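Visitor: what follows is a protein structure lacking sequence information:
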């Protein structure tokens, strides 16, 4: 005999379906980034692994909760509840810290990039990274082309079409002729827009997971309570004043005499 309310069971099942879809989306994000971004992924390995782990754990927990509700298995539901409590606390902690540092992220990244200047005397790894960024984002220097001092690389040079589109500026050295057309925009503002978008997406994912975990914690607690205290058939004792019984008196009639 079913001990869990059918409405709660179906609500919990739908919740776990959405929970599983959310986990699949978390797995899909790094997968698509690896498919469509074919440049060097070495510096992004840690972030991709974290997303894969979070997505896989989310899927496993969703399956555990759905199985526990379908079979009315108290052990599975208790494990699910423990995972939801831990997940809620972890996601809230990460989300609050991320939201706190969000306004300071530009300043922090600016200080980190300023440590790499000047670019012409930086390491070969930094130069290669800067060249790749300038070629892809169509910019020159981190904060200005002067970050390269007097050694502006070819990755800053505009094409003739870009010159016509007004994306460039003239650069003239004291002993250089003709003029060199380089990108007018620095790379740091463009790069920060991408970083802030990614940070906002990650923060939204974290708070969404926290909300789902909190909802799962509430539903699983209700079902565990119903399994521990199953509904019992309640017998209503009807007072005697509402019961039908013999009348308090009977009308007596004398039989007719013939």
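Guide: Received, thanks. As the structure is a prediction and not an experimental result, all values here were calculated from the model.
Visitor: switch to C-alpha atoms for all contacts and neighbour counts from now on
Guide: Will do.
Visitor: quick one: the helices in this protein?
Guide: 6-36, 45-71, 74-101, 105-114, 124-137, 160-164, 187-228 (DSSP state H).
Visitor: how about the nearest residue to residue 81, chain neighbours excluded?
Guide: residue 217 (5.4 Å; CA to CA, 6 or more residues apart in numbering).
Visitor: count the residues that sit near that neighbour.
Guide: A count of neighbours around residue 217, defined by other CA atoms under 10 Å, yields 22.
Visitor: was I right about it contacting residue 79?
Guide: No: under the criterion of CA atoms under 8 Å, residue 217 is not in contact with residue 79, lying 10.7 Å apart.
Visitor: measure residue 37 to residue 46 for me?
Guide: Per CA to CA, to the nearest Å, residue 37 is found 16 Å from residue 46.
Visitor: what sits against residue 210?
Guide: Residue 210 makes contact with 87, 88, 89, 91, 92 under the criterion CA atoms under 8 Å, 6 or more residues apart in numbering.
Visitor: any idea how many residues pack against the last one?
Guide: In this case it means residue 92. 17.
Visitor: now it. Nearest residue, chain neighbours left out?
Guide: The shortest distance from residue 92 to any non-neighbouring residue, by CA to CA, 6+ apart, is to residue 210 (6.1 Å).
Visitor: alright, now check it against this:
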């Protein structure tokens, strides 16, 4: 069994410990979110994503512990298990990123359709209207598709421009329920909501890609360690000859001359 370079071993252990720390932090965040949304109305649609997050946090955490043990004790079976598990995990993350990028346009279109189904707002439920009012305040917008026109004459107070507004505002119609010369948000909310959702999606995909690259780096370092452990140290060969046993030598001077 060959001797592993100290710098190589320390680099692998450092990267693997970093993976373990990130996995533990993501696991804590997942537990918090699961507890926060467990009474949510749409919990059934969230569970597959939550369980997937559990998988990509718990499994790497266990593999990282095994990998550190294998590097410290120079156990090949532990390092091989780490390599196989991390390669499969990296392939899963990279596939998820590719699928997420491929489904990005469809996701944006589906979000738009879901919001437009709320129209006309005069017939929307009170819970839908309350949710839309919060969106209007958060994104500084009014209405869904055609701006304040979606509200008809009953423009809510959440459409009124705040003093710190950064989005464009216009004067409200004279026949609205608001007071005269009130400035309201001009733009509809759907484009802002879609842009925000795409930003969150891109951020999540970027994080997954970064984690995958970190896993690939750990796999490469682990493979180098395995190759070094599999390499046999070269031991100098000792050669014995018959001449050495017979004492093949000659005197430096004649015995008669020494007398």
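Guide: Yep, it's here. Predicted, not measured: the structure shown is a model, and the values here were computed from it.
Visitor: just give me the match in the second structure for the residue nearest to residue 92 of the first structure.
Guide: Taking TM-score structural alignment, residue 210 of the first structure has residue 212 as its aligned residue in the second structure.
Visitor: that older thread, adding distance to residue 240 of the first structure, write the helices of the first structure out as CSV.
Guide: Supplementary listing: the helices of the first structure in CSV, determined by distance: least, CA to CA, whole Å:
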stretch, distance to residue 240 of the first structure
helix 6-36, 36
helix 45-71, 43
helix 74-101, 43
helix 105-114, 76
helix 124-137, 88
helix 160-164, 97
helix 187-228, 34
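Visitor: out of these, flag the one nearest residue 172 of the first structure.
Guide: helix 160-164 (15.5 Å; CA to CA).
Visitor: neighbouring contacts of the closest one?
Guide: Residues contacting helix 160-164 of the first structure (CA under 8 Å, 6+ apart): 168, 181.
Visitor: residue 94 of the second structure against residue 209, yeah?
Guide: Yes: shown here, residue 94 of the second structure and residue 209 form a contact pair, counting by CA under 8 Å, at 6.6 Å.
Visitor: now residue 242 of the second structure: how far from residue 6 of the second structure?
Guide: 43 Å.
Visitor: what's the burial count for the corresponding residue of the second structure for residue 94 of the first structure?
Guide: Mapped onto the second structure by TM-score structural alignment, residue 94 of the first structure lines up with residue 96. The number of residues packed around residue 96 of the second structure, counting by other CA under 10 Å, is 15.
Visitor: likewise for residue 189 of the first structure?
Guide: Residue 189 of the first structure: 15 neighbours (other CA under 10 Å).
Visitor: quick one, what contacts the residue mapped onto it from the second structure?
Guide: Counting by TM-score structural alignment, residue 189 of the first structure lines up with residue 191 in the second structure. Not one residue lies near residue 191 of the second structure by CA under 8 Å, 6+ apart.
Visitor: how close does residue 191 of the second structure get to residue 98 of the second structure?
Guide: Separation of residue 191 of the second structure from residue 98 of the second structure (CA to CA): 24 Å.
Visitor: how about residue 245 of the second structure?
Guide: For residue 245 of the second structure, the distance to residue 98 of the second structure - CA to CA - is 73 Å.
Visitor: wait, residue 155 of the first structure sits on residue 136?
Guide: No: look at residue 155 of the first structure against residue 136 with CA under 8 Å: they stay out of range, at 9.2 Å.
Visitor: between the two, tell me which one has more neighbours.
Guide: Set residue 155 of the first structure next to residue 136 and count neighbours by other CA under 10 Å: residue 155 wins out with 19 against 10.
Visitor: mind listing what the aligned partner of the more buried one in the second structure touches?
Guide: Correspondence of residue 155 of the first structure to the second structure, assessed by TM-score structural alignment: residue 158. Neighbouring residues of residue 158 of the second structure by CA under 8 Å, 6+ apart: 133, 134, 136, 137, 142.
Visitor: in those residues, find the pair that's most separated.
Guide: Among these, 134 and 142 lie farthest apart (CA to CA), at 10.6 Å.
Visitor: neighbour count: the two, which is higher?
Guide: residue 142 (32 against 12).
Visitor: tell me how far that one lies from residue 48 of the second structure.
Guide: As judged by CA to CA, residue 142 of the second structure and residue 48 of the second structure stand 33 Å apart.
Visitor: can you check residue 130 of the second structure too?
Guide: In terms of CA to CA, residue 130 of the second structure sits 28 Å off from residue 48 of the second structure.
Visitor: leaving out sequence neighbours, find the closest residue to residue 175 of the second structure.
Guide: That would be residue 153: by CA to CA, 6+ apart, it lies 6.4 Å from residue 175 of the second structure.
Visitor: check contacts around the one you found.
Guide: Residues in contact with residue 153 of the second structure (CA under 8 Å, 6+ apart) are 175, 176, 177.
Visitor: try residue 83 of the first structure
Guide: residue 61.
Visitor: map it onto the second structure.
Guide: Using TM-score structural alignment, residue 83 of the first structure lines up with residue 85 in the second structure.
Visitor: do the same with residue 140 of the first structure
Guide: So, by TM-score structural alignment, residue 140 of the first structure is matched to residue 142.
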